[in-house]
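[1] My questions concern the predicted model and sequence given below.
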Amino acid sequence: MTSPSSRVSQRIGSIAESATMAVDAKAKALKAAGEDVIGFGAGEPDFPTPEHIVEAAAAATRDPKNHRYTPAAGLPELREVIAEKTTRDSGYQAEASQVLVTNGGKQAVYASLAALVNPGDEVLVPAPYWTTYPEAIKLAGGVPRDVFAGPEQDYKVTIDQLEAARTERTTAMLFVSPSNPTGSVYSPEETAAIGRWAAEQGLWVITDEIYEKLTYDGTPFTSIASIPELAEQVVILSGVAKTYAMTGWRVGWMVGPADIVKAATTLQTHLTSNVANVSQRAALAALTGPSEPIENMREAFDRRRTTIVSKLNEIAGFSTPTPKGAFYAYPDVRQALGRDIAGRTPTTSAELAEIILEEAKVAVVPGEAFGPSGYLRLSYALGDEDLVRGVERIRDLLGSA
């Protein structure tokens, strides 16, 4: 008789569920059970999708042409707009034929890796990393190689670290700026240097730019794809989820050399076909519509960023670098470990996160989801009042610095 553990394929059975989604699901389950839980887990803007985008989608539902299959690679007009946006914002000359519209950013991550990675290929993954990257690499048959940079480096890896991790089996690297989970942003100089290094080593670069519009303190966004030497060995990933408060609409994309995008498109013809047309029409409205709602959201995130860093640094054992982008804070909590907290002594950030949820009713994501233990990720994409209440609950539990 087949045992339950062997009923699932080794390939699928070996991957871990999304830790951020798991934390968010647990927080929502507790809320549904009547608990007053404040969730810092999911990276999801708390704003509604801007009205002009919703109206465009509503109109699209009434147009019969959107009730049918459309090209698997995406609506031609949306691909054209994405190509223009990429050329303008990322400094990468793109044509519509170099764009694949995907079912959210996660599918773009997997599609790009599936198109580029052969079994046994190693992919450099700067850490702390978004929890999906290593699993997507493994699904594609590759081997993730973590390159960790701590808070003393503002969570940004150096060329020396990348070079030390590179082997003869290394074929690609991920580059994420602004970063999930840390909010760190590489400077134009740092970005250019890493891009030139990757080009010299003949590595593919997969750059996730979904937070490109969310930078603060005058910090510029610089796309590594703008480095001329990388033109034929770079793939850009992005989407509308974060900037336009459209996480549930599920529209992402990848942009890169035509042969790679064509291969990923072929995969999509068998996997999902086209993204829902109404969502694509909404994305088109997002990319071509007014920018004021986006700037209003960015300003709110900036305000919350200042508040959360200040309040986190009031907590005993917490040290939080100031993020320059995205909407995450990533405190170093190693000094909070090994202490008695409500009768328990956590030795890992996973144990600390569990205590915080159970005792303070606050959901945070432990560093183990993104690399080494000793850190927590808190999304500040939630209301100002909940943000303050949540961090103060943690402070009341752990004590003041």
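    Thanks, I have it. All values derive from a computational prediction rather than experimental measurement.

[2] use CA for all of it now, contacts and neighbours both
    Fine.

[3] how would you label residue 178: helix, strand or coil?
    On the three-state scheme (DSSP: H, G, I helix; E, B strand; the rest coil), residue 178 is labelled coil.

[4] er, residue 85 I mean
    For residue 85, the assignment made with three-state DSSP gives helix.

[5] So what's the residue count around residue 358?
    12 (other Cα atoms under 10 Å).

[6] again, but for residue 282
    25.

[7] now do residue 168
    Neighbour tally, residue 168, other Cα under 10 Å: 7.

[8] where's it relative to residue 114, distance?
    Applying Cα to Cα, to the nearest Å, the value for residue 168 to residue 114 is 20 Å.

[9] The stretch 1-150 of the chain: helices as residue ranges?
    10-13, 19-32, 51-61, 76-90, 104-116, 132-139 (DSSP state H, counting those that start in this stretch).

[10] Which one of the ones you listed lies nearest to residue 352?
    Set against residue 352 and scored by Cα to Cα, those come closest in helix 19-32, at 13.5 Å.

[11] Please point out which parts of the closest one sit buried.
    Neighbour counts over helix 19-32 (16 or more other Cα atoms under 10 Å) mark 19, 20, 23, 24, 26, 27, 28, 30 as buried.

[12] who's in contact with the residue nearest to residue 313 when sequence neighbours are not counted?
    Nearest residue to residue 313 in three dimensions, chain neighbours excluded: residue 319, at 5.7 Å (Cα to Cα, 6 or more residues apart in numbering). By Cα atoms under 8 Å, 6 or more residues apart in numbering, the residues touching residue 319 are 312, 313, 331, 332, 333.

[13] Identify, from those, the entry nearest to residue 270.
    Residue 270 has its nearest neighbour among these in residue 331, at 42.0 Å by Cα to Cα.

[14] you'd agree that closest one is up against residue 321?
    Yes. Proximity of residue 331 to residue 321 meets the contact threshold set by Cα atoms under 8 Å, at 6.9 Å.

[15] Name the residue in those two with the higher neighbour count.
    Legend: neighbour count by other Cα under 10 Å for residue 331 and residue 321, higher for residue 331 (23 against 19).

[16] Excluding chain neighbours, give the residue nearest to that one in space.
    Here the residue nearest residue 331, using Cα to Cα, 6+ apart, is residue 320, at 4.1 Å.

[17] for comparison:
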Amino acid sequence: IIFSPFWVSFPEFIRLADGEPIVIPTFADKNFTPDFEQLEKQLNPRIKLMIINSPSNPTGAVWDNETIRRLLSYAAKYNWVVISDECYEQLVYDSEFQSIETLNDAGANVITIQSLSKTYAMTGWRIGYAAGDSTIIKAMSKIQGQATSCANSIGQIAAVEALTGDQSAVKVMKKAFLKRRNKMIDRINKTAGISCQTPGGAFYTFPDITHYLGMRIEGKKIDTSFDLSDYILDTARTTTVAGAGFGCEGHIRLSYATDEETFLEGLDRIKQSLMKLKETS
């Protein structure tokens, strides 16, 4: 089970393990929380695993504790393994982050996945770690041993320093991201035809752009978020990511993991391009 919007690799992870993803929709106007009615309809004895990603990529949404506990109760009841992708655990702005395992009163089998890529800006080092049931972790180690031998040794040493060393840089980065988030949300919601809830974590926004779907410019119709992202790239020279790629049409993903001047200019360019669509609709 995965929840849309989902990180683009999640369905392929499942297929590589000879599984088939069951996609459960979420409510965009309710912090992208799961549609539990749809989850109930999809229940079947073949389900083995559920992936939870909070804070989320692409939405930045942070699910509340009640939602997490409710999902864990399903997992415990039906004997599902839960993979908790917590790569953005330190980048939570409006509340204190709680690892899912700390909310696991139901006793579900949780595998927690952590990464050095986001909190410590170590994307190129390709280093992270997992915690969970020892049988599963040992099996994961066997697969990794045959696939890549091990995480690179330099990355391991750097990861230890990142995790055990001075954390002041993380606090500085988090403060900067919070400021950027607020700036980006303010600018997005002042753009006609676009709306976006304030994400609680990560460094993405996932605005609703359905207003512009179906419009035309120079004889070309913008049918999908892929069409809109291509149009923005061509006319505004600004990169966005189509929501359809994350299993959620009608949105685009924006990132504020760059300096404020750059992304504000990008948003201004996007606005100018969208206004041309509006004028020719």
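    Arrived safely, thanks for sending. Remember, predicted model here, so these are calculated numbers, not experimental data.

[18] so which of the helices of the stretch 1-150 of structure 1 gets nearest residue 273 of structure 1?
    Among those, helix 104-116 sits nearest to residue 273 of structure 1 (Cα to Cα), with 12.2 Å.

[19] Give the aligned range of the closest one in structure 2.
    Alignment note (TM-score structural alignment): helix 104-116 of structure 1 is unmatched in structure 2.

[20] Could you pull out the strands in structure 1 for me?
    Remark: strands assigned in structure 1 by DSSP state E are 38-39, 99-102, 122-127, 143-148, 170-176, 204-208, 234-239, 252-255, 328-329, 362-363, 365-366, 376-379.

[21] Which elements pack onto the first one?
    To tie it back to what came earlier, the one meant is strand 38-39 of structure 1. helix 19-32, strand 362-363, helix 384-398 (3 or more Cα pairs under 8 Å, 6 or more residues apart in numbering; DSSP states H and E).

[22] at 6 Å what do you get?
    Judged by 3 or more Cα pairs under 6 Å, 6 or more residues apart in numbering; DSSP states H and E, strand 38-39 of structure 1 is in contact with strand 362-363.

[23] Onto which residues of structure 2 does the longest helix along structure 1 map?
    Secondary structure assigned by DSSP state H gives helix 292-312 as the longest helix of structure 1. Counting by TM-score structural alignment, helix 292-312 of structure 1 falls onto residues 168-188 of structure 2.

[24] Have a look at how far, on average, that stretch is from structure 1.
    For stretch 168-188 of structure 2, the mean deviation from structure 1 after alignment is 0.7 Å (mean Cα distance after the TM-score superposition for structure 1).

[25] circling back: from the buried residues of helix 19-32 of structure 1, pick the one nearest residue 186 of structure 1.
    Using Cα to Cα, these come closest to residue 186 of structure 1 at residue 20, 23.8 Å.

[26] got the contact list for the residue nearest to the spatial centre of structure 2?
    Nearest to the mean C-alpha position of structure 2, counting by Cα atoms, centre = their mean, stands residue 57 at 0.9 Å. Residue 57 of structure 2 makes contacts with residue 7, as judged by Cα atoms under 6 Å, 6 or more residues apart in numbering.

[27] from the chain's centre, how far out does the match of helix 292-312 of structure 1 sit?
    17 Å (Cα atoms, centre = their mean, to the nearest Å).

[28] Ok, stretch 191-201 of structure 2 next?
    That offset, for stretch 191-201 of structure 2, works out to 15 Å (Cα atoms, centre = their mean).

[29] cool, stretch 386-398 of structure 1 as well?
    Computed by Cα atoms, centre = their mean, the chain-centroid distance of stretch 386-398 of structure 1 equals 25 Å.

[30] try stretch 256-270 of structure 1
    22 Å.

[31] against structure 2, where does that stretch fall?
    So stretch 256-270 of structure 1 is aligned with residues 132-146, judged by TM-score structural alignment.

[32] With stretch 344-354 of structure 1 instead?
    Going by TM-score structural alignment: stretch 344-354 of structure 1 matches residues 220-230.

[33] In that stretch, which residues are buried?
    Buried residues in stretch 220-230 of structure 2 (16+ other Cα under 10 Å): 222, 224, 225, 226, 228, 229, 230.

[34] Return the member of the residues you listed nearest to residue 167 of structure 2.
    Nearest member of the buried residues of stretch 220-230 of structure 2 to residue 167 of structure 2, counting by Cα to Cα, is residue 229, at 36.8 Å.

[35] How about the contacts made by that closest one?
    240, 242.

[36] Residue 229 of structure 2 and residue 206 of structure 2: what is the separation?
    13 Å.

[37] next one: residue 135 of structure 2
    From residue 135 of structure 2 across to residue 206 of structure 2, the span is 37 Å (Cα to Cα).

[38] Of those two, which one has the most company?
    Taking neighbours as other Cα under 10 Å, residue 135 of structure 2 and residue 206 compare with residue 206 leading, 27 against 8.

[39] Aligned counterpart of the more buried one in structure 1, please.
    Matched to structure 1 by TM-score structural alignment, residue 206 of structure 2 sits across from residue 330.

[40] surely that match meets residue 182?
    Yes. Contact criterion Cα atoms under 6 Å: residue 330 of structure 1 and residue 182 qualify, at 5.1 Å.
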